[in-house]
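> next input, structure requested:
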Amino acid sequence: MLAKRIIPCLDVKDGRVVKGVNFVNLRDAGDPVELASLYDQEGADELVFLDISASVEGRATMIEVVRRTAGEITIPFTVGGGIGHVDDMKRILRAGADKIGINTAALRNPELVSEGARKFGSQCIVVAIDAKFNEAWGEWEVYTHGGRNATGIKALAWVKQAEELGAGEILLTSMDADGTKDGFDVRLTRAVSDLVSIPVIASGGAGRVEHFDQIFKEGLADAGLAATIFHYKEMTIGEVKADLRSKGVEVR
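The predicted model follows:
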């Protein structure tokens, strides 16, 4: 079994890291380059950088911030937000990213997943999915543009399609759990993990160290992503890993 990964997430807006609850009420959490360097030193396995307003504002990801961040870290680095074409992927990778995260653009043009996988390899392509439970359907719906727009697309069907198109990884964010610190969405994550053979990164809801153990053992996630608890020093990556080791979970 592959070692489980702990991944801090930098949601960046206007050049600053921000964090909210259920995708709203954002507050400042610091400088992305400084935080990236700190997490690298603390033992993060990877880093995810999401330019959360790029798709909404219809602009490209902030290349200079990506370049500066990449220059400060040695761990793998995924960048998403505002990536709509293969040329955008190329620019981001040249700026120092190891993987590309696509969300809104992939739904608009699913062939972008295949094109990226063919050109750069599936390992480079992370399909990010923001999902919220739809009571009327009895299952999860996909949202785009930083959680603003409901798509009418069922999340499990889109996850399966993304894998078939060539995605190398799924970054799965539960909008219901996001920022609540009540725990990851185990039910959603387990449903996705059972459906695909590619790695699933669980995102949204981490509040205590035991939440990581739960999402790995019950949700079958391959990685746990968190923001609030790390940004505001509520716990360290080292503390999470020590707890997981004590419970028999293999970490790096």
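
> from now on I want contacts and neighbour counts done on CA atoms only, so please keep to that.
Fine.

> how about the contacts made by the nearest residue to residue 180 once chain neighbours are set aside?
What sits nearest to residue 180 in space, not counting adjacent residues and going by Cα to Cα, 6 or more residues apart in numbering, is residue 205, at 5.3 Å. Listed by Cα atoms under 8 Å, 6 or more residues apart in numbering, the contact partners of residue 205 are 174, 177-185, 226.

> residue 205 - that's part of a strand, no?
No. Membership of residue 205 in a strand is not supported by DSSP: H, G, I helix; E, B strand; the rest coil, which gives coil.

> following up with a second sequence; could you model it the same way so I can compare the two?
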Amino acid sequence: MLRPRIIPCLLVHDHGLVKTVSFKSPKYVGDPINAVKIFNEKEADELIVLDIDASVENAEPNYKLIADLAAECRMPLCYGGGVRTVAQAKHIISLGVEKVAISSAAVENPQLVSRIADEVGRQSVVVVLDVKKRMLSKEYDVYTHNGKKNTKLNAVEFAKLAQASGAGEIVINSIEQDGQMKGYDLALAERIRAAVQIPVTFLGGAGSLEDIEKLIEKCGVVGASAGSLFVFKGAYKAVLINYPSIGQRDELVGRALRWS
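Down below sits the predicted model:
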């Protein structure tokens, strides 16, 4: 039986790990490989690593870093950043990465999703959508280039298109909730979950395990991803990588899905 996944999300900027707030003010939080080692020890369900420089700078994916991460990682790894071609996606998968994430390129050319899925398998293709609520509206727009460019595309409708194009999973990243640690946008999560049938992971806003529990209770079997929650500790946000134990995860999921 499928079960919810609790997924740390790490952002790479200038070759180090950072955490942002609403996609701004990146704060250095450590070394990517060291972080992977710690999440290995804590037996994380999965790991998402996103290079937030590559697409903005029109740069090639950092294959050396990707290879190092894949060699160290003992959990399923999803890597995104700078992927614009089928060849790049195939190379990343060949390095030992389970899933390749596409964001800006998928928005600009949804057919790329289909072509990559044909080559590496649908289960290995993740479309990441950075979204923000329209002013005075209940609708959400898709943004690219680290939240700087509003495509004016409706987030819910584009999630459907990504599914139809061959994505095996969608990651919905809330720009407004990013780094706020005040909880997920549950209204958005519920709408996206109802719109597509493929796995969905939600990112942006988790400040406690209770926030993850609320997301799972609202949306069922989904991915609950977080950055700040797993790299900061305490009111002053001291950098300390953390992750719930297997027992804590089982208890949380049991409460949320009434399995206990």
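
> circling back: which of the contacts of residue 205 of the first structure count as buried?
By neighbour count, with 16 or more other Cα atoms under 10 Å, those hold 174, 177-181, 183-185, 226 as buried.

> re the thing from before, from residue 33 of the first structure, how far out is the residue nearest to residue 180 of the first structure?
24 Å (Cα to Cα, to the nearest Å).

> the helices in the first structure, which residues?
32-42, 54-57, 63-70, 86-94, 104-108, 111-120, 155-165, 186-195, 209-217, 228-231, 237-246 (DSSP state H).

> residues contacting the first one, please?
Counting contacts by Cα under 8 Å, 6+ apart, the residues outside helix 32-42 of the first structure that touch it are 8, 10, 12, 15-17, 46-47, 65, 68-69, 72-75, 231, 236-238.

> repeat the analysis, applying 7 Å as the threshold.
By Cα atoms under 7 Å, 6 or more residues apart in numbering, the residues outside helix 32-42 of the first structure that reach it are 10, 16-17, 68-69, 72-75, 237-238.

> mean shift between it and the second structure?
Here the mean offset of helix 32-42 of the first structure against the second structure after fitting is 1.0 Å, by mean Cα distance after the TM-score superposition for the first structure.

> quick one: that helix aligns where in the second structure?
Using TM-score structural alignment, the residues of the second structure aligned to helix 32-42 of the first structure are 32-42.

> list the buried ones in the matching stretch?
For stretch 32-42 of the second structure, by 16+ other Cα under 10 Å, it's 32-33, 35-36, 39-40.

> among the residues you listed, which one lies nearest to residue 149 of the second structure?
residue 32 (27.3 Å; Cα to Cα).

> look up how far residue 232 of the second structure lies from that closest one.
Look at residue 32 of the second structure and residue 232 of the second structure: by Cα to Cα, they are 15 Å apart.

> save the contacts of residue 205 of the first structure as TSV, and put in distance to residue 102 of the first structure too.
Output for the contacts of residue 205 of the first structure, formatted as TSV (distance: Cα to Cα, whole Å):
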residue	distance to residue 102 of the first structure
174	16
177	21
178	19
179	21
180	24
181	25
182	27
183	25
184	22
185	21
226	18
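
> among the residues you listed, name the ones in strands.
The members of the contacts of residue 205 of the first structure that map onto strands under DSSP state E are 174, 226.

> which of the contacts of residue 205 of the first structure does the second structure keep?
Shared contacts between this structure and the second structure among these (both residues aligned by TM-score structural alignment, their matches' Cα atoms under 8 Å) comprise 174, 177-185, 226.

> wait, which of those is closest to residue 96 of the first structure?
Among those, residue 226 lies closest to residue 96 of the first structure (Cα to Cα), at 22.0 Å.

> in contact with the closest residue to the closest one other than its chain neighbours, which residues?
Excluding its sequence neighbours, the residue lying closest to residue 226 of the first structure (Cα to Cα, 6+ apart) is residue 8, at 5.1 Å. Contacts here follow Cα under 7 Å, 6+ apart; on that basis residue 8 of the first structure touches 44, 47-48, 225-227.
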